[in-house]
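compute the structure for the input listed below.
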Amino acid sequence: MTYRMHHLVGSDTDNDSVFMNETVRDYCRHQEIAFTRSRPYRKNDQAFVEQKNGAIVRHVVGYRRFERIPAAAALSRLYASLHLFVIFVQPSFKLAGKERQGALVRKRCHPPATPCQSLLDDLRVPAEVKAQLKEMLVTLDPVRLLQQIRDGQARLVELADEPVTPVSSSDPAILDPFQQGLRTAWNARWSSPNRPPQTAGSVRPATSGSLGSGDSTPAGLVQG
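As a prediction, this is how the structure comes out:
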């Protein structure tokens, strides 16, 4: 939140304990941010926010399991480059409206634009914020950002494949450099982790009742 280009008015989260805790509450109070939560047992309240987990985070990071401080540091570096790439480089469509014609629904979208361009075109954004965005935009190299994302993905694959060794989480020699680097990691200048490596033992064998004991061809299945 330290590098956002707009004033954050409020934060509306789901009921996960990751958000519903004193740390987040106290931070919002200190920053004068309205902190609200979604309705209980109404999972679709956060649909527009949660879909970004699949469209951006899961698409890049995948579903591998990452543990320990080195993985957290690698994710932090990857997100720093991904954050800049999504905001300044990657255009996206924004829905303008829907029209229903019988059973057919036609969607109309605005011309594709990056979030940065949308902010620059918005008359409500202050001039000083637009100046900051333009300064950052001219310093970015899309090819380098993409390469950093690819390198970060490759590093995550390496960490996910490494055997887990017991490490003391309270070791200051490991924690201190990582915590100090979190504030500035975003300002530093995809081998895909989406699928885990498949081994012979991970292939699920067919059961004897899957196709029956008779002919396993399509014709045999239909006739049986």
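
from here on, just use CA atoms for contacts and neighbour counts.
Noted.

tell me the strands in the protein, going along the chain?
Taking DSSP state E as the test, the strands found in the chain are 10-13, 34-37, 95-101, 104-109.

quick one: closest of the ones you listed to Val203.
Smallest distance to Val203 across the strands of the chain (C-alpha to C-alpha): 38.6 Å, for strand 10-13.

give me the contacts around that closest one.
Here strand 10-13 makes contact (C-alpha atoms under 8 Å, 6 or more residues apart in numbering) with 19, 33-38, 46.

narrow the residues you listed to just the buried residues.
Taking 16 or more other C-alpha atoms under 10 Å as the criterion, what is buried in these is 33, 35.

this one next, for a side-by-side:
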Amino acid sequence: MSAATIDRYLKPSKAADAISGHSTTKPSPLLRSSIGIRKAGDEVEQEPGFFEVDTVAHCGPTTKGEYARTLNLTCVFTGWTWTRAVRNNAHVHILAALKAAHQEIPFEVVGLDFDNGSEFLNHPVIEWAGQQQIFFTRSRPYKKNDQATIESKNNHLVRKYAFHYRYDTEPERAVLNRLWPLVNDRLNFLTSTIKPIGYGSDRNGRRKRLYDKPATPLDRLILSGTLAPGQLRELIDYRATLNPAQIARDIADLQNVLLKLAKDKTEQLYLSSFPSALPDARRGVRVKAS
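Reported below is the predicted structural model:
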């Protein structure tokens, strides 16, 4: 066998052994019937400001105990992202992060689309959104395609940059919250993406997805015409100050800190989840009194 063939045969086994994330969303009956449902395939918003929102659990291989969550907001129209690590899923932490997002996102937040978790569907969060005139929608339970935009960001933003390790201490959360502004700057100002705009046919008549031209979230925001001239100049001037190479170095440095803080701990938790096939040699052994 060649090395490539061996890797291909071992791929299922390696995938089963890898440390992966856990879904910690729990359906909440609270206020659910009063929130409108937004389904996959519904008409895409044609202006900035409608955000899909989700949390990612940094629990490592076990959901026992308290661990950090990363709250992620992604604008469906522009792809603009805003990310913040919080202590846990308590509504006080989620609400504080949402308030910070509302202040820091450089354009108006007009709508939020959540899953059915109780960290979002509760009276304090809904009352705050009503005071800010932000409308709410929710996805259908167990239908991740209803939130395809944010689900993809959970993977190639949160998991790509923060890995699958367990973060449950204040120093680890502090490092995460130094990391996320750098990642957001890279994605919002410097990384071009494509958006699906419909379906067409190839030369053989088969259906294929159509995409627009690559553009950064800032470029899409500028083309939307929603920014005031002062805001526009401020964002363009800020982009001119960004050094992509320096951002990459800073991100790598913070990732190394996360590895030092959490890698060994996470791997030990992962290994401890497997029952040992060896007998406990200490059982039944009598130690002679000295």
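
can you pull the TM-score for these?
Overlay of the two chains. TM-score (TM-score structural alignment, normalised by the length of structure 1): 0.66; 173 aligned residues with a C-alpha RMSD of 3.0 Å.

quick one: which of the contacts of strand 10-13 of structure 1 is nearest Val138 of structure 1?
Val138 of structure 1 has its nearest neighbour among the contacts of strand 10-13 of structure 1 in Ile33, at 31.1 Å by C-alpha to C-alpha.

tell me the residue in structure 2 aligned with the closest one.
Using TM-score structural alignment as the criterion, Ile33 of structure 1 maps onto Ile134 of structure 2.

and Ala4 of structure 2, what helix or strand is that in?
Assigned by DSSP states H and E, Ala4 of structure 2 falls within helix 3-17.

residues in structure 1 matched by that helix, start to end?
The aligned range for helix 3-17 of structure 2 is empty, by TM-score structural alignment.

what about the helices in structure 1?
Assigned by DSSP state H, the helices in structure 1 fall at 22-30, 47-52, 58-61, 68-88, 115-121, 127-139, 142-161, 172-181, 218-223.

please point out which parts of the longest one sit buried.
In other words, helix 68-88 of structure 1. In terms of neighbour count (16+ other C-alpha under 10 Å), helix 68-88 of structure 1 has its buried residues at 70-71, 73-82, 84-85, 87-88.

mean deviation of that helix from structure 2?
Compared with structure 2 after the fit, helix 68-88 of structure 1 shows a mean deviation of 0.7 Å (mean C-alpha distance after the TM-score superposition for structure 1).

now do the fifth one
Comparing helix 115-121 of structure 1 with its match in structure 2 after superposition yields a mean distance of 1.4 Å (mean C-alpha distance after the TM-score superposition for structure 1).

where does that helix end up in structure 2?
Counting by TM-score structural alignment, helix 115-121 of structure 1 lines up with residues 217-223 of structure 2.

buried sites along the matching stretch?
Result for stretch 217-223 of structure 2 [16+ other C-alpha under 10 Å]: buried residues 217-222.

quick check: the aligned residue for Asp45 of structure 1 in structure 2?
Aligned by TM-score structural alignment, Asp45 of structure 1 pairs with Asp146 of structure 2.

so how many other residues sit close to that match?
Neighbour count of Asp146 of structure 2, defined by other C-alpha atoms under 10 Å: 23.

wait, doesn't it sit right on Ser152?
No: applying C-alpha atoms under 8 Å as the test, Asp146 of structure 2 and Ser152 come out as separate, 11.7 Å apart.

what range does stretch 176-184 of structure 2 cover in structure 1?
Mapped onto structure 1 using TM-score structural alignment, stretch 176-184 of structure 2 spans residues 75-83.
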